[in-house]
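# predicted model and sequence follow; I will ask about them next.
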Amino acid sequence: MKNNFNSLIFEKRRKALIGNLPENSTVILPNKSISIRSNDVEYRFRPDSDFYYLTGFEEPNSVCVLKKEKRSFTYILFVEPKDREKETWTGKRAGKEGAKQIFKAHESYSFSEFKSKLKSFLLDAEHVYFPIGQNKDLELKITDIINELKKNNRTGIKSPKFISDPRDLIHRMRLIKDAYEIECLKFAARIAKDAHIMAMACSKPKMYEYEIEAIIEYRFRTLGAGGVAYPSIVGSGKNSTILHYTRNNRIIQKNDLILIDAGCEYNYYASDLTRTFPANKKFNPEQKAIYEIVLEAQLKAIKQIKPGKKFIDSYNRAVYILVKGLKDLGLLKGSVEKIIKKGEYKNFFMHKLSHWLGLDVHDAGPYTDEAGKSIKLLPGMVMTVEPGIYIPDLPDIPKRFRGIGIRIEDDVLVTKTGNKILTAGTPKTIDEIEAFN
């Protein structure tokens, strides 16, 4: 997939947002600033996802302003100006001209001018939108100006009547992926699939977990990913029962299961893929029994993903299968319905089944409607499906099951007629895994 910037994609999104706003509205969206890793060493910069979604602009110290008036709207970008000396150190900047020519801003200014011009954007704006709680300095500046304008209302100066957070509107837009986003997500998923296959092929006892981490992240980069979408998890043995285990520093033993949860970013769009497999190439009876339960739960949960179904439906289906399987193995006692009602299964499956996937690995977007009910699935939504069973090392659990952790995760696109598994082709059944190894 070619990484060509298309300003029309972002222009369409800005127009869609503006179309949902009342007249005399001003939206102020700041980008992130550089973060310090240690001393004077900076983290690699990644733009704020909402800011990038509407602008496509990737540089720090930038602000997007959208003004909607009666018959028009204005798109304004504040950016760092061209500076030959600074660009020698940190790379080329678009500058004010690039903001207009490349990113199609109607107006552009230096980032240093933003605070001095902020008052003019708030003047005569009836509705003001900015991400509340995200940037305290900006929030304080905006509220100070609004309070100042209100004091002068008697002189005829108008002040904003409504202050709102635009993220609810933006996140509802982000929930339904456009064609470009779907292509990026498909590409990120293909990279993740190939990287997981390489990692599975190379894994063996006596390796360190971090060696597998290195293999998978090497493959991400060689296939064109911008980097990881989140810290890679490579948990062997009892580490497979730790949900967000990232130390990855244990030596893998012969009879271990290896759980790899790793995804990459492509054009900032994430993949999120998990596979669990035996280090010695063959599942033992206990590992196989647990794996079959998790796999059945995942396959049947995915069948629930189609337009008109509720987000929660796949979770409910997966939980029923997990509970029944654990009960059949003697790890849970009582009726399936009672176990579910009391939440007793959460000792073994304590996380949710799914989350939205997009510009963020745990992507933006609501899970419930305005009535608090589970949202209905629509074409263009992308979600993970990741059931798991994690058996702790506790004395009341049969020893043969202790320390087994299994999770199976795929990325799924809701289509007009059902769903498409974007990470399909990564070995998943027991036969596929044992034959592959």
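Cool, the structure landed. Numbers count the residues shown, from 1 in each chain.
# could you use CA atoms for every contact and neighbour count after this?
OK.
# residue contacts, T55?
The neighbours of T55, taking C-alpha atoms under 8 Å, 6 or more residues apart in numbering as the test, are F10, E11, R14, C64, F103.
# how much space between it and A188?
Remark: distance between T55 and A188 (C-alpha to C-alpha, to the nearest Å) = 21 Å.
# A262 contacts R275, doesn't it?
No: distance between A262 and R275: 9.1 Å, which falls outside the contact criterion (C-alpha atoms under 8 Å).
# can you pull out the helices in the stretch 101-250 of the chain?
114-122, 136-151, 167-175, 179-202, 209-222 (DSSP state H, counting those that start in this stretch).
# most tightly surrounded among these?
Per-residue neighbour counts averaged over each of the helices of the stretch 101-250 of the chain give the maximum for helix 179-202, namely a mean of 21 (mean count of other C-alpha atoms under 10 Å).
# by contact count, what packs against it?
Contacts defined by 3 or more C-alpha pairs under 8 Å, 6 or more residues apart in numbering; DSSP states H and E place helix 179-202 against helix 209-222, strand 257-262, strand 264-266, strand 269-270, strand 273-278.
# what's the closest of those to K193?
Proximity to K193, assessed across the helices and strands packed on helix 179-202 by C-alpha to C-alpha, is greatest for strand 273-278 (7.6 Å).
# show me what that closest one is packed against.
When contacts are defined as 3+ C-alpha pairs under 8 Å, 6+ apart, strand 273-278 sits against helix 179-202, strand 257-262, strand 405-407, strand 410-414.
# next up, a second structure to put side by side with the first:
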Amino acid sequence: MSETLYGSETQKAVDNFPISGERVPIQVIKWQARIKGAAALVNAELGKLDEGIATKISEAAGKIVAGEHDDQFPIDVFQTGSGTSTNMNVNEVISALTGGEAHRNDHVNMGQSSNDTFPSAVHLASLDEATNRLIPALKQLEASLQSKADEFVDVVKAGRTHLMDAVPVTLGQEFAGYAAQVRQGVKRVENALPHVGQIPLGGTATGTGLNTPAEFAPKVREKLVADSGLELIAAPADPFEAQGNRDALVELSGALKVVAVSLTKIAQDIALMGSGPRVGIGELFLPELQKGSSIMPGKVNPVLPEVVIQVSAQVIGNDTAITIGGMQGQFELNVRVPLIARNLLGSLHLLTTASTAFAEKCVDGIRANTKGTDASAAGTLATATALNEAIGYDLATTIVKKATDSGEPLRDVALAEGVDADLFDKTIDLRKIARGNQG
């Protein structure tokens, strides 16, 4: 660590909370610094703070945002539930960076409280991460899946329901479905963000705005929008709603949980279709990234789907913790904000990196195993479904059961049961069946 810039309140918190060894997410620290830099300039505009001191606070905050002093924020994330310790930590470091000219409370914290600035920083860090990192990563994954849907548009294979053979589909249809799942996930995240952008800044201690000019919060928000480009930064629907709960963060976490559920389904399907290479389903070739076994030569595992499934499980677990934290908004203040921040920003990070790796290291390199798809398409007896309108469900059932029991080809059994050969050949067109009513 470089020269220590924080003061006694930070050290007290370090001593009081030797809990996890995990610090407050640095994104929250940087957004607290942004808020304080903008607040100083607004306080100067309003005649509340000397312009020279305001400039020094803004410059010091800029250095924190730039990552020059990340090591000066050592407080454990499991701390006082309002984030007061971290707010004081930021105040002390900014004060020290001004050479002590800016007082940590009277100047750096002017017009603010931990109760409005810390949750505001969590909201804005989450909005920033979702907007600038997660959504682009999900869109990249969606594009990769859609590209494979286009590539596999004519690759017919057996459909499966209940893990049992069903009527034929195409790999393209399956991958188009996966792409749509991710696309819907992006919409769900985007729909939550306008609420996340509503911040309690200006409410100070309880939502009343005591010790803060009415013009303060709107002007600070305006500067934050200009500085970050995040157009969704906005006033709260009501100051007491914004101060007393963290519903918007719970909402965003819920959207991330749905994304995790979708990614689990997609990753599981891809891993199963890539199983084999000889005695599994064997309809896909996945990229060979590394050895799959320290004892079995030549074994290759679906490592990226496995990573995605594990990440998704963690995100779903994080959502449970966030939900419980969101319940703890007694009266005028939610006091589980550090818990929510840790898990929400963790989920955003995990989904971003996992989606990017999944797209680049797995999906983009997937190839169809046409021998496997051809075999499964030809082998599924559910193609007899297409005969229902011509011969009826009961006779089709008899044909399928006899083909299953005897192992004979479906066509041979159907003809033996009196089905016209021309009717069978015209009806049992695998590509036409796969197109369904779109044929």
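That came through fine. In this text, all values refer to a predicted model and were calculated from it rather than measured experimentally.
# now the TM-score, please.
Comparison of the two superposed chains (TM-score structural alignment, normalised by the length of structure 1) gives a TM-score of 0.27, and 190 aligned residues with a C-alpha RMSD of 6.9 Å.
# and the helices of the stretch 101-250 of structure 1 as a markdown table, adding distance to V41 of structure 1?
Shown next, in a markdown table, are these (distance: least, C-alpha to C-alpha, whole Å):
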| stretch | distance to V41 of structure 1 |
| --- | --- |
| helix 114-122 | 27 |
| helix 136-151 | 24 |
| helix 167-175 | 31 |
| helix 179-202 | 29 |
| helix 209-222 | 22 |
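# of all the ones you listed, which lies closest to Y320 of structure 1?
Closest among these, using C-alpha to C-alpha: helix 167-175, at 27.3 Å.
# D412 of structure 2: how many residues sit nearby?
13 (other C-alpha atoms under 10 Å).
# and the gap between it and A158 of structure 2?
Using C-alpha to C-alpha, D412 of structure 2 is found at 20 Å from A158 of structure 2.
# does K300 of structure 1 count as helix, strand or coil?
Secondary structure of K300 of structure 1, reduced to three states by DSSP: H, G, I helix; E, B strand; the rest coil: helix.
# element containing K420 of structure 1?
For K420 of structure 1, the host element (DSSP states H and E) is strand 419-421.
# packing partners of that strand?
In terms of contact count using 3+ C-alpha pairs under 8 Å, 6+ apart, strand 419-421 of structure 1 is assigned the packing partners strand 410-414.
# what's the strand it packs on packed up against?
With contacts taken as 3+ C-alpha pairs under 8 Å, 6+ apart, strand 410-414 of structure 1 sits against strand 273-278, strand 382-385, strand 419-421.
# just put the ones you listed in JSON lines and tack on distance to K288 of structure 1 and mean neighbour count.
Formatted as JSON lines, those follow (distance: least, C-alpha to C-alpha, whole Å; neighbours: other C-alpha atoms under 10 Å):
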{"stretch": "strand 273-278", "distance to K288 of structure 1": "10", "mean neighbour count": "25"}
{"stretch": "strand 382-385", "distance to K288 of structure 1": "20", "mean neighbour count": "26"}
{"stretch": "strand 419-421", "distance to K288 of structure 1": "24", "mean neighbour count": "18"}
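# between those, which gets nearest to Y218 of structure 1?
Nearest to Y218 of structure 1 among those is strand 273-278 (16.0 Å), distances taken as C-alpha to C-alpha.
# re the thing from before, overlap in contacts, A262 and R275 of structure 1.
Here A262 of structure 1 and R275 have H196 as joint contacts, going by C-alpha under 8 Å, 6+ apart.
# on that earlier part again, among the helices and strands packed on strand 273-278 of structure 1, which is nearest D328 of structure 1?
Closest among those, using C-alpha to C-alpha: strand 405-407, at 17.4 Å.
# didn't I260 of structure 1 look like it was pressed against I215?
No: I260 of structure 1 is beyond contact range of I215, at 11.6 Å (criterion: C-alpha under 8 Å).
# can I assume K157 of structure 2 sits in a strand?
Yes: inclusion of K157 of structure 2 in a strand is indicated when three-state DSSP is applied.
# which elements pack onto the helix or strand T88 of structure 1 falls within?
Taking DSSP H and E as the criterion, the element that holds T88 of structure 1 is helix 84-90. Packed against helix 84-90 of structure 1, as judged by 3+ C-alpha pairs under 8 Å, 6+ apart, are no other helices or strands.
# now do the strands in structure 2.
For structure 2, the strands defined by DSSP state E occupy 156-161, 164-170, 284-285, 367-368.
# re the thing from before, redo the helices and strands packed on helix 179-202 of structure 1 as TSV? Include distance to K136 of structure 1.
Rendered in TSV, the data for these read as follows (distance: least, C-alpha to C-alpha, whole Å):
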stretch	distance to K136 of structure 1
helix 209-222	36
strand 257-262	33
strand 264-266	29
strand 269-270	28
strand 273-278	35
